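Visitor: got a predicted structure plus its sequence, pasted below:
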Amino acid sequence: MPAPLVGIFVGGRGSRMGGVAKGLLVAPGAAETLVARLERVAREALGDPEVVLVGRAEAYASLGLPFLEDQPPGVGPIGGLGALLGAAAERGSPFALALACDLPFVSAALLRRLSAFEPRASAVAPRQGELWQPLCARYAPTPAREATRALIATGARSLQAVLTALDAVELPLETSDELRDWDEPGDLS
């Protein structure tokens, strides 16, 4: 059986971090970059998934991970999700996990729960308040790819709309820190 496909989204410009590629930052108290940590945690949680970078990955070439360019380009994160889901469907992956590169507290336990929760759902994601967390989510490749393509064709760019279209199932969080992200230098102090 093909392995799950894990996409670490690295496409942002990092403008709030002074133009630094966020995934190459080392979180306070850590010994590895955010991307290296997410790759390690995904492998710990899922065994031997295929791990790819999604988006503008030039700054990450030294990591040696394959990357997917947005499909279509120029539409924001929904283009990255389209690329990830297309690749997962083509490979026959049982599911795709989409992970933002700036999540220093995502654990193997969270990814195991995410991968196993409601296995027949087209999408599973946690919520914070009223908002889905689409870049810490599991997607069924074929239905999610079709929904994403349909939304892009209408001009939609919202990842929230993708999860709504898929009738996503909410994954309860065990702690509020699990999805704490690192958008600005002061966020982790």
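Guide: The structure has been received and is ready for your questions.
Visitor: from here on, just use CA atoms for contacts and neighbour counts.
Guide: Fine.
Visitor: helices and strands around the longest helix along the chain, which ones?
Guide: Ranked by residue count and defined by DSSP state H, the top helix of the chain is helix 77-91. Helices and strands touching helix 77-91, by 3 or more Cα pairs under 8 Å, 6 or more residues apart in numbering; DSSP states H and E, are strand 5-9, strand 50-54, strand 67-68, strand 96-100, helix 141-153.
Visitor: try it again at 7 Å.
Guide: helix 141-153 (3 or more Cα pairs under 7 Å, 6 or more residues apart in numbering; DSSP states H and E).
Visitor: ok, and what's touching the next helix-or-strand element following the helix it packs on?
Guide: Downstream of helix 141-153, the first helix or strand assigned by DSSP states H and E is helix 159-165. Under the criterion Cα atoms under 7 Å, 6 or more residues apart in numbering, residues 78, 123, 132, 134, 147, 148 lie in contact with helix 159-165.
Visitor: for comparison:
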Amino acid sequence: MSIVLTEADEERIRAWIEALESDRAGSIANEEAIARIGLPYPIAGAGKHRIVFDAGEGLVLKVAKVPKGVACNGNEVWLYDRSPPELRRHLCDIVDFGYGWVVMKKMTARVPFRDRYVEQLDRICEEFLAAGIVIRDLYTRRRNRPRKKNIRLDEKRDKVVLIDYANVHIAIGSPGEA
């Protein structure tokens, strides 16, 4: 059992993921997916692959919305678990996870477009790249500017933290092997 979610929450998510994987869910709108999942949490956001719920107590719950969302959650857990401390410090903390879902610390301080934060994000990406890891979706494709929805500032509001690091490509080796 999860340390954060109730058994009923986990059962709702399990039933939803089974429907996704058996293709019974199909392609549906966010509102319908939220209703079908049936969790008692307010919505914090939704992306292409996942729905983010405000789980309370400073936490968010990311639930797969489409089959690729299951892989996205798995990628975040994989990267977080296998990254050495010097890389993990840039990743939003994962508190709990299960098949198709992940609970993370809630980060609310948005990153302003200031040179020091852009430079920080560039350095973070360089550190991961040196370890053979490319995290996509941190920059917009057209203008190559930081994708603000995927990054936040820490509690002190001085360091950039990655809150969506699901779109990962391993260029060489594995985390920590450069």
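Guide: Thanks, I have the structure now. Quick caveat, the model's predicted, so the values are computed rather than measured.
Visitor: just give the TM-score of the two.
Guide: Here the TM-score for the pair of chains, by TM-score structural alignment, normalised by the length of structure 2, is 0.32; 106 aligned residues with a Cα RMSD of 5.5 Å.
Visitor: my guess is residue 124 of structure 1 contacts residue 144, does it?
Guide: No. Counting by Cα atoms under 7 Å, residue 124 of structure 1 stays clear of residue 144, with 11.1 Å between them.
Visitor: so for these two, which sits in the more crowded spot?
Guide: For the pair residue 124 of structure 1 and residue 144, the greater number of neighbours falls to residue 124 (29 against 25), based on other Cα atoms under 10 Å.
Visitor: quick one: which of the contacts of helix 159-165 of structure 1 is most hemmed in?
Guide: residue 123 (30 neighbours).
Visitor: now do the strands in structure 2.
Guide: Here structure 2 has its strands, by DSSP state E, at 43-46, 50-56, 59-64, 94-98, 101-105, 133-135, 151-153, 160-162, 168-170.
Visitor: of these, which is nearest residue 16 of structure 2?
Guide: strand 59-64 (8.8 Å; Cα to Cα).
Visitor: and that closest one, what other elements does it pack with?
Guide: strand 50-56, strand 101-105.
Visitor: make TSV out of those and add distance to residue 34 of structure 2 and mean neighbour count.
Guide: Formatted as TSV, those follow (distance: least, Cα to Cα, whole Å; neighbours: other Cα atoms under 10 Å):
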stretch	distance to residue 34 of structure 2	mean neighbour count
strand 50-56	8	21
strand 101-105	14	22
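Visitor: mind putting these in TSV, distance to residue 9 of structure 2 included?
Guide: Formatted as TSV, these follow (distance: least, Cα to Cα, whole Å):
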stretch	distance to residue 9 of structure 2
strand 50-56	11
strand 101-105	11
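Visitor: if we can go back for a sec, include distance to residue 118 of structure 2 when you put the strands of structure 2 into JSON lines, please.
Guide: Converted to JSON lines, those look like this (distance: least, Cα to Cα, whole Å):
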{"stretch": "strand 43-46", "distance to residue 118 of structure 2": "24"}
{"stretch": "strand 50-56", "distance to residue 118 of structure 2": "25"}
{"stretch": "strand 59-64", "distance to residue 118 of structure 2": "25"}
{"stretch": "strand 94-98", "distance to residue 118 of structure 2": "24"}
{"stretch": "strand 101-105", "distance to residue 118 of structure 2": "22"}
{"stretch": "strand 133-135", "distance to residue 118 of structure 2": "15"}
{"stretch": "strand 151-153", "distance to residue 118 of structure 2": "11"}
{"stretch": "strand 160-162", "distance to residue 118 of structure 2": "9"}
{"stretch": "strand 168-170", "distance to residue 118 of structure 2": "20"}
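Visitor: how about these, which one is nearest residue 7 of structure 2?
Guide: strand 94-98 (12.1 Å).
Visitor: buried ones in that closest one, by neighbour count?
Guide: Buried residues in strand 94-98 of structure 2, counted by 16 or more other Cα atoms under 10 Å: 94, 95, 96, 97, 98.
Visitor: same deal with stretch 138-158 of structure 1?
Guide: Neighbour counts over stretch 138-158 of structure 1 (16+ other Cα under 10 Å) mark 138-149, 151-152, 157-158 as buried.
Visitor: residue 40 of structure 1: which of those is nearest?
Guide: Of all these, residue 40 of structure 1 sits closest to residue 138, with 17.6 Å by Cα to Cα.
Visitor: show the contacting residues for the closest one.
Guide: 95, 96, 97, 98, 114, 115, 123, 124, 125.
Visitor: residue 53 of structure 1: which of these is nearest?
Guide: The closest of the contacts of residue 138 of structure 1 to residue 53 of structure 1 turns out to be residue 98 (Cα to Cα; 9.9 Å).
Visitor: residues touching the closest one, list them.
Guide: 6, 7, 8, 135, 136, 137, 138.
Visitor: same check, this time on residue 78 of structure 2
Guide: Counted by Cα under 7 Å, 6+ apart, residue 78 of structure 2 has zero contacts.
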